[in-house]
Each structure stands twice: as C-alpha cells, then as structure tokens.
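Peer 1: sharing a sequence plus its predicted fold:
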Amino acid sequence: MVWVHFKAPQKYTASSGELGPADEYSARVDIEVDSPGPSCVIRSIPLRARSGTARVHAPKDLQVTKLLLLTILVLLSGPQYEVSLKGEVTPEDSGKHALPSAAVCGPGLTNNVPPILSNKQFVAWGGVTLGRAVQQKLVLRNNSTDATQQLRLLIRGQDQDCFQLQSLFSPEERLTRHGELSIRPREDVTVHLLFAPTRVACMLAKLEIKQSGVRPSQPGVKFTIPLSGYGGTSNIILEDQRKRADGYVATLTDIAVGCVSKVCLCVRNTGSRAAFIKAVAFSDVQTRSLMEPSVISLAPSQFVLKERTQENLCQLASALLATIYLFCGDEVSRQQYRR
C-alpha cells in the first residue's frame, strides 16, 4: 500500500473577505518495473486535489437531533464535510443547565456504503508458465438487506483475452469474458477468475461489475477491479550434482580438523524470467538452526540469476555436514514489492 500525501502551497489573500475559486492541482503516479533492461509504464494513476476555503451558510433556526452530527453535502459530486457539534441539554423539570456534552462523531451517511462489496480491490497473479492457467477467487457480497442485486460482469482491457471467468453462469466447464449474476440480500457469491498468459510479458485488464438500475432514471452502480499478471516463470536447477527426491547431494572432500574444504555448485536458471536466489546454511533443518558463519560460508549468498544463465556458488566448510537451502523467487515480482 502506497500513501500519497498532498500539501497545498501557502497562499496569501487580500483582507477584503472575498473568497476566490478553489485552486486545482493535478499530477500522476507512474508504475514501472525495476529491471536491468528497458522498462515501460505498467499503469498511470492520475492525481487531483482542490485547495480553498469553503463558506457555508446555515439557517439560524437549524435544529439537530439524534447523534448531534451535522453532515453538509455539497452537490453535485462535490466534497462532503462533517462537523462535530456540542450542545447543552436543559431538563424540563429543572432550571439548571446540564453539563456540556462531549463531541459525538457519527458514522456519517449510511447510504454512502456501496450496495456491492468485494473482498479484493485488485487481483494479481505472479509468473505463470506459458501454456498453463492459474485460477483465483473473488467474493462479491450483496450489502442490501431486502433487495436482490442484478449484476453484469465484463472483462476489458488490452490483454482481455488472457483473463477469463470460469464456471460462473452455467454448470459446464466453459470460459467466458462476460455474464450476468443475481445475488440475494446478504448473500456471498464466488467469482472464479482464470489467467492464462500467451507470452513472456506483463498483462493487464480489468473486471467491470455493473449493477442494473432499479429505475430507468436511476443508473446502477459501476466499479472496476484491476487484473494483472505476467507470463513465464523461473526454474532453478543444480548441475552435475546427485539428485534425490528431496533435493540434491553435494560431497565435501578432504575433511580434516583445521583445514578448509571447498565445493562449487553450478546454479542454472532454465526458465524464462529472472530469479532472485538466497543461499542459507542450516545445522538443523527441522528447528531452522543456522550454521555458524565461522564453520560454513557461502559466496555469493544471494544473487539475481537472469533467465537461461548460470552462477557458481562456492561453499567453504570445516564441518562434516550441513544442509544448504536455496530460496528462489521471481526477481521482477520482488522488485515490484520492494517499490
């Protein structure tokens, strides 16, 4: 989650009391992949802000009840202001004033809660091998207590053919990019999304969810959920080493007290994307006890291995036995999360 803070520049106004129009500010956030090669903008998010002084006129005989929360709504599609009020209550059977009540901040307008809720703001896939498909689930909830919601779902975007809706509108195992859905009050419905990349690249689309209007004059609510994923994965192997069901076996020769033994491992990436690799030596794998650096040292202990390249990892040891774990992950995804 990235927070973008806005601070309006200080502005000096004349003392005449006249209020001018609000100042408009605009910018954008560009999202790129941090990689050694040429990169392109994955997505641009526009930013807009308004700065100024609002003047609100309220009638003198305004009466506020219930939660003592006055909500001022500036139409159309304008900002909303919430003002906390304090008051004194005078009992009818007593001439004494009660103590001032504390400020009460209510939840605001309850009708601002959207009628359709989702458990995800976006759906992202990591690297997926070309020729394969990976499914993710999205849960939609009808937030209404008495009305059934009719929804239309549609996948749009530059790579819309790589994203599909699966087994949602019929019992058959078929794929589609659009469909209709009916959700009863307070009901949850699971939407199955499928991503099948066609090339080694980042792919983007969006899932549009539109609520059918209750009346012709009242349009339905529409919102989108971004979809992203990329094709290709890394695949790490060790060359010229004995392979077992649970890994590889490397033999240290010439073990003697006070002597340093050395073995080199060739790590190869046979996949189509770069991988980040971190090597860790454990004295006890079950308890995750780390081997002392004075006993076993690894060089390099972490590195980036580009697609279809190799790296030699050397292990220096004066101990008889240790377990080396190679923790591997997609380098492009790691850079995205770091940023």
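Peer 2: Okay, I see it. All values reported here derive from a predicted model rather than from experimental measurement.
Peer 1: every contact and neighbour count from this point should use C-alpha atoms.
Peer 2: Noted.
Peer 1: Leu227 is in contact with Leu204, correct?
Peer 2: Yes - taking contacts as C-alpha atoms under 8 Å, Leu204 lies within contact range of Leu227: 5.8 Å.
Peer 1: put this next to the previous one:
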Amino acid sequence: MANDTPRAHAKYERLIARAKALPPAVTIVVHPCDETSLRGAVEAAELGIIIPVLVGPAAKIAATAERAGVNISAYRVVDVPHSHAAAAGGVALIRSGEGVMMMKGSLHTDELMHEVTAADTGLRTARRISHVFVMDVPSYAETLFITDAAINIFPDLDAKADIVQNAIDLHHRIGLGTPRVAILSAVETVTKKLPSTIEAAALCKMAERGQITGGLVDGPLAFDNAIDPQAALIKNIRSEVAGRAQILVVPDLEAGNMLAKNLTYLAGADAAGIVVGARVPIVLTSRADSVRARMASCAIGVLCAQSAPVIAAE
C-alpha cells in the first residue's frame, strides 16, 4: 500500500538529487485548496526544487494553510473565484511565460485537462498529450514507466505512437538514457483476435523505420516476459527489451490503471505521475501518494521542464 514506511527509495532519491542540483522551476499550482496539494507544493519549495505560484480562491488557500500549519507568506497567490477559473488562469499564466511547469491541486483532473487541451487557449502541441506513471518498484531494478494510464482511454495507433514517443522523450529528459520499451498485450504473438498485438507489431515497425525514435521498442510482449528474464527465456523470446523493460506501453487506460495500482498496493511501489506532450510538464499527484512519490513527481517535472524542449507548439 502507498505509505511512508521505510524501504529503499534509491530510484526516486537519484531523481530528486538531480532536480535539487538545478535552479528551482517556477511552478503554477492550480487550486491548492486542500492540505495534501498545498503541503506538497510547499514541501517541494522547501526542498529547493520549485518556486510555487498558487492559483485559486485566496481566502480558501489561506484558510487551508492556517489549518495545516503551513506558511505560504513567501509565495505569490493569484486570486480567482473557483476551481474552473484556477484551471483557466493557470493555463493563461503558462501561456504568458510566467511558469515553466504546472501542478494539479484539489480539482478534478478532467477539469484541469479541459483547459490544457482547449484548441485556442490551451497548451497543446503537435504531439498527443499523455500521462506517464514513473514507478519505484522495490523488487525491480529499473525505474519503471507505465503509459498511458490516466488520459487516453482507448488510443488508436497514431495516438499510441505519440504516447510511446512522449515516454521515450521523458526517459531521456530526466537523465535515464535510451529506454527499453515493451508494447504490452496478453500474449507475445501477433494475432487478429487481439488487436493490441497488431498495433504492437505496427509500433515496432514504426520504430524500425524511424517514425518513433530514441528507444529500443519490442512487442507484443506479455507482462511476464516484458519484465522477467526467465519468463522471456522460457518463451524463447530474444531481444534487448524482453525481460528487462523500462517503459511499459499498455493497450488502454483501464489496463494501465489496474497495472499501476496493482504494483502500488500489492508490490509496495510508489507511483509518481506526470503529463507530457503539452507545452510544459504537468505534475499530477493523488491524495493517496506518499510524500516520497509527491516529491518525485515534482522532481521529474523539474528535470523535464529544465531540459531542452523537444515538442513544437501546435
């Protein structure tokens, strides 16, 4: 279960250390009107990795800070009447160059993403926007990406190509190097009975032809032979990816969400979350996140924001 019980956090510690070595990123925090979201922003600021700009009803933010015993006197507060205005105002601040990163507060993800994806006033780029869980699984040697488990419900092939490229780019931008990417399905053979296997094969061919770049891509792979070398060997699957994947691309949101939560609640993993493919990285945190996961989410956002941009605005 997601908690703060002592265990190895080496993967997240390395990311947080890298972020601390960079200048703090000015971060637009949208509607931080509960203790979890406000405290998360303040703790990241105290760690020296962000400079928060708090966007929401000023009186409500102040009352939340007082109840939580959090000092926000050093931070800019942009007063707006409600969560919808906070989402719109936060996006406008990014568009005007007043922040390089965004963080979700106590509003629903759909409400924030509605403003982010607005055709004329949002933060869209030429790339499909997608979500990546960056997971610290104690029993797995690699930092494990799972995508997309929060934004795209049933992505088609074109959307999946962007989802894969977004995750590869993120892997590079936070300093983890060239990733091994597994396109997941229920089986490791291509069959018309499972459309996800056909799409996996197509994505591999796209990578082979240079339509997807920067990573080693293989699939379809079942979960076991994507992450376990012995399982891959038993199935006689020989590739640079099988058995030691670093990015898991799921067939749809339901599969990804269940996989990430299974790892969190049954394998003791922490799950940092970030939205990529927009003009700036967007940190998504949950009330169930551990302190370590929240700080890792901020660190990943900072590392992404402070690296050279790779996506042109739409």
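Peer 2: On my side now, so go ahead. Note that the structure is predicted; figures quoted are calculated from it, not measured.
Peer 1: give me the TM-score for this pair.
Peer 2: For these two chains in superposition, a TM-score of 0.23 is obtained (TM-score structural alignment, normalised by the length of structure 2); 136 aligned residues with a C-alpha RMSD of 7.0 Å.
Peer 1: hang on, the earlier thing: more neighbours: Leu204 and Leu227 of structure 1, which one.
Peer 2: With neighbours defined as other C-alpha atoms under 10 Å, Leu204 of structure 1 and Leu227 compare such that Leu227 has more, 23 against 20.
Peer 1: mind checking the SS state of the more buried one?
Peer 2: Secondary structure, DSSP: H, G, I helix; E, B strand; the rest coil: Leu227 of structure 1 is strand.
Peer 1: residue contacts, it?
Peer 2: With contacts taken as C-alpha atoms under 8 Å, 6 or more residues apart in numbering, Leu227 of structure 1 has the following neighbours: 122-124, 204-207.
Peer 1: buried ones among the residues you listed?
Peer 2: Neighbour-count burial (16 or more other C-alpha atoms under 10 Å) is assigned, among the contacts of Leu227 of structure 1, to 123, 204-207.
Peer 1: which of those sits closest to Ser182 of structure 1?
Peer 2: Proximity to Ser182 of structure 1 was ranked across the buried ones among the contacts of Leu227 of structure 1 by C-alpha to C-alpha; first place goes to Leu207, at 16.7 Å.
Peer 1: contacts only, for that closest one.
Peer 2: Residues counted as contacts of Leu207 of structure 1 (C-alpha under 8 Å, 6+ apart) are 153-156, 224-227.
Peer 1: ok, the residues you listed vs Gln136 of structure 1, which is closest?
Peer 2: Set against Gln136 of structure 1, the nearest of the contacts of Leu207 of structure 1 by C-alpha to C-alpha is Leu227 (10.8 Å).
Peer 1: gap between the closest one and Leu207 of structure 1?
Peer 2: To Leu207 of structure 1, Leu227 of structure 1 is 7 Å away according to C-alpha to C-alpha, to the nearest Å.
Peer 1: equivalent analysis for Asp30 of structure 1, please.
Peer 2: If you go by C-alpha to C-alpha, the gap between Asp30 of structure 1 and Leu207 of structure 1 works out to 21 Å.
Peer 1: one more: Phe276 of structure 1?
Peer 2: Distance check for Phe276 of structure 1 against Leu207 of structure 1: by C-alpha to C-alpha, it reads 31 Å.
Peer 1: quick one, strands of the stretch 101-250 of structure 1?
Peer 2: 116-118, 123-128, 134-142, 149-156, 163-166, 175-176, 178-183, 188-195, 202-211, 222-231, 236-239, 242-244, 247-249 (DSSP state E, counting those that start in this stretch).
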